[in-house]
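> Can you look at this prediction? I've put the sequence above it.
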Amino acid sequence: MSKFGEKLCFILTWITQGSNYLSAYGYGVMHRMHHAFADTEKDPHSPKYDPNPLAMMWRTKNIYQQINKQKIAIEEKFTKNVPQWKSFDKFASSWYSRIGWGAFYTVFFIIFAEYWWHWLLLPVAILMAPIHGMIINWFGHIYGYVNFKVNDTSKNLFRFDWLMLGEGYHNNHHKFGGRANFGGVRWHEIDVTYMIMLLLEKLGWIKMNRVMATPKREI
C-alpha cells in the first residue's frame, strides 16, 4: 500500500483495537519468528514449552515488548520491509492509551448495558488481543484437523472459520506462510479476511503479491 495508506492503517488499528493495540512492527517480526522457529525453544508462542495458555501468552507479551522496543537483537530477515512508525507505536502502546480505552469501554457499558450478563463482555473487549492470540497459538496447535504434514503442531481449528475470519486455518497457513488466502484448500475453508483483501485490492487501496496457486491438500 502507499505510505499514506500505511500510516492510515496504523491509526485505524489504534481506533479499532483500542486497549488491544498491537504494533505492526512488533507483531510482524514476532510472527515471522514464530514461523521460522515453530514449536522449538525459540518460538515466541508454542504450547510445547508452557504449562498453560496464560503462561504462554505472558511469555509472548514479554518477547513482543522486547522486539517492539528493540531491546533484543533481531536478524535482518525478520525485520526486512516490516512497517514501523515508532512515535505512533510509543503513544498507542502506552499505558495512558490502554487505560484510556479501558475507561471508555467502561463508560460505554455503564450507558448501554441493560442486563448483568452484558458486563461479562467488558473484560473480553479489554483483553481481546491476548484472547485471540491464545485461541490461535495455543488451541490452534492442539485441536483441529490437518491438510498438510508440516514440521510443527499447527492445525485448522474450524471447518468454517466463523470466529477468526480465516486465521483459524492455521495448518494451511504454516504450510504456505506467504499465501494471503489461508483457506481454499477444502470447499468449506472460506477465508473471510482474504475476501476483504480482494475488495481492498479492487478499490486500489492495496496490492497483493500472489506467490502460488491454490494448493492441493496432502492428507
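Structure received.
> switch to C-alpha atoms for all contacts and neighbour counts from now on
Noted.
> middle-most residue in the chain, spatially?
Centroid check for the chain by Cα atoms, centre = their mean gives residue 133 as the closest residue, at 6.5 Å.
> how close does the nearest residue to it once chain neighbours are set aside get to residue 85?
Leaving aside its sequence neighbours, residue 133 sits nearest to residue 57 (Cα to Cα, 6 or more residues apart in numbering; 7.4 Å). As judged by Cα to Cα, to the nearest Å, residue 57 and residue 85 stand 24 Å apart.
> Second structure for comparison follows:
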Amino acid sequence: MVLFIVFVSLWYFSLFFQTFFQHRYAAHSAFTMNKFWERVFYVFTYLAQGSSYMSPRAYAIMHRMHHAYTDTNKDPHSPLYSKNIFTMMWRTRNIYSAIFKGKIMIEERFTKNLPDWPAFDKWAHSTVSRTIWSIGYIALFLYLTPTLWLLLLLPVVLAMGAFHGAIINWYAHKYGYINFRLKNTSQNLLSIDLLMLGEAYHNNHHKKPSEINFGKRWHEIDPVFHVIRLLAWCRIIKL
C-alpha cells in the first residue's frame, strides 16, 4: 500500500510540473512569471521528475515543432510516421537530445521567450544526476515492496516522462473523440481526465494551444487549470 501511494505521488508530481511548467508555460507562454519563480519551478520540476527530467527549454522547442508540423514528417512524434509506440518514442528521444545538445538548427520562431538555465540543466540533465536518482528509486522500491511483482512499476518511475509523453503522443492521436475538426489526428483521449491532469484533451489543445484550460465541455475537467488560477490569485504567475 505504501509503495502504491509513492508510485501515484511520483506519477502526479512529475505530470503536474510537465503540464504546468514545461508545457503550458515554457512551450506555449500561456502565462508569465518573474525570473525568481521561474527558477523555483525549474528546481521543483527537477525534483518531481528525477531520472526522467527534461530541460524546459528543449522540451518547449520540440513541442512547438510538434504543433507547427503536426502529422507531417517533421513532427517529432507523429504515429503516422512510426510503426509502433516504441519507434516513435525512440525517434522523439533522438530529436529531443539533438535539440538539447545544439546539434540541429532550430528556426527562430521556436526559440522566442524560452525559459533557460544552462548551468542548472547541465547538472539536472547529466548522467551522474540520472544515475543517482535511479539508484535512489531502486533502493526505495526494494525497501518498500511487499511483493516482487510490484517492482514492475520501477521502469515506469525511471522513465516517467517518457511514459507520460507516450500516452498522449501516441494514443491521443489514435483513439478518443473530437470536439473540433482539425487538419491533424489529435483526439480527446478521455472524457474525464484525472489520469493525465487535462493533457488527454488533446484535440481541444490543438485547437487553442495557448489556452490555460484544456477542457471545453462540461465534463472535461482540467485540474491544472484551477491550480493556475490559484497561483495567479496568489500573484505567483500572471495571466
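In hand now; what should we look at? All values reported here derive from a predicted model rather than from experimental measurement.
> ok, back up a step: tell me which residue of structure 2 matches up with the residue nearest to residue 133 of structure 1.
Residue pairing (TM-score structural alignment): residue 57 of structure 1 is matched to residue 89 of structure 2.
> How much space separates that match from residue 162 of structure 2?
Separation of residue 89 of structure 2 from residue 162 of structure 2 (Cα to Cα): 7 Å.
> Counting neighbours, go ahead and name the busier of those two.
residue 89 (22 against 18; other Cα atoms under 10 Å).
> ok, that one touching residue 77?
Yes. Contact criterion Cα atoms under 8 Å: residue 89 of structure 2 and residue 77 qualify, at 7.0 Å.
> Okay, helices next: where are they in structure 2?
Ranges of helices in structure 2, per DSSP state H, are 2-17, 35-49, 56-68, 85-100, 118-124, 127-144, 154-158, 160-166, 202-207, 223-233.
> so what's the aligned partner of residue 117 of structure 1 in structure 2 up against?
Counting by TM-score structural alignment, residue 117 of structure 1 corresponds to residue 149 in structure 2. By Cα atoms under 8 Å, 6 or more residues apart in numbering, the contact set of residue 149 of structure 2 is empty.
> Check residue 177 of structure 1 too.
Contacts for residue 177 of structure 1 (Cα under 8 Å, 6+ apart) come out as residue 35.
> what residue of structure 2 matches up with it?
Using TM-score structural alignment, residue 177 of structure 1 sits opposite residue 209 in structure 2.
> ok so, going back, how close does the residue nearest to residue 133 of structure 1 get to residue 29 of structure 1?
Distance from residue 57 of structure 1 to residue 29 of structure 1, by Cα to Cα: 16 Å.
> related to what we said a few turns ago, I'd say the residue nearest to the centre of structure 1 and residue 56 touch.
No. The criterion here is Cα under 8 Å, and residue 133 of structure 1 misses it with residue 56 at 9.7 Å.
> Take the helices of structure 2 and write them to TSV, including distance to residue 174 of structure 2.
As requested, the helices of structure 2 are arranged in TSV below (distance: least, Cα to Cα, whole Å):
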stretch	distance to residue 174 of structure 2
helix 2-17	21
helix 35-49	27
helix 56-68	16
helix 85-100	11
helix 118-124	33
helix 127-144	32
helix 154-158	22
helix 160-166	12
helix 202-207	11
helix 223-233	24
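> With respect to residue 180 of structure 2, which of these lies nearest?
Of all the helices of structure 2, helix 202-207 sits nearest to residue 180 of structure 2, with 6.7 Å by Cα to Cα.
> Superposed on structure 1, what's the mean shift for that closest one?
Here the mean offset of helix 202-207 of structure 2 against structure 1 after fitting is 0.2 Å, by mean Cα distance after the TM-score superposition for structure 1.
> For that helix, give me every contacting residue.
So helix 202-207 of structure 2 is in contact with 67, 168, 172, 178-180, 182, 186-189, 211, 214-216, going by Cα under 8 Å, 6+ apart.
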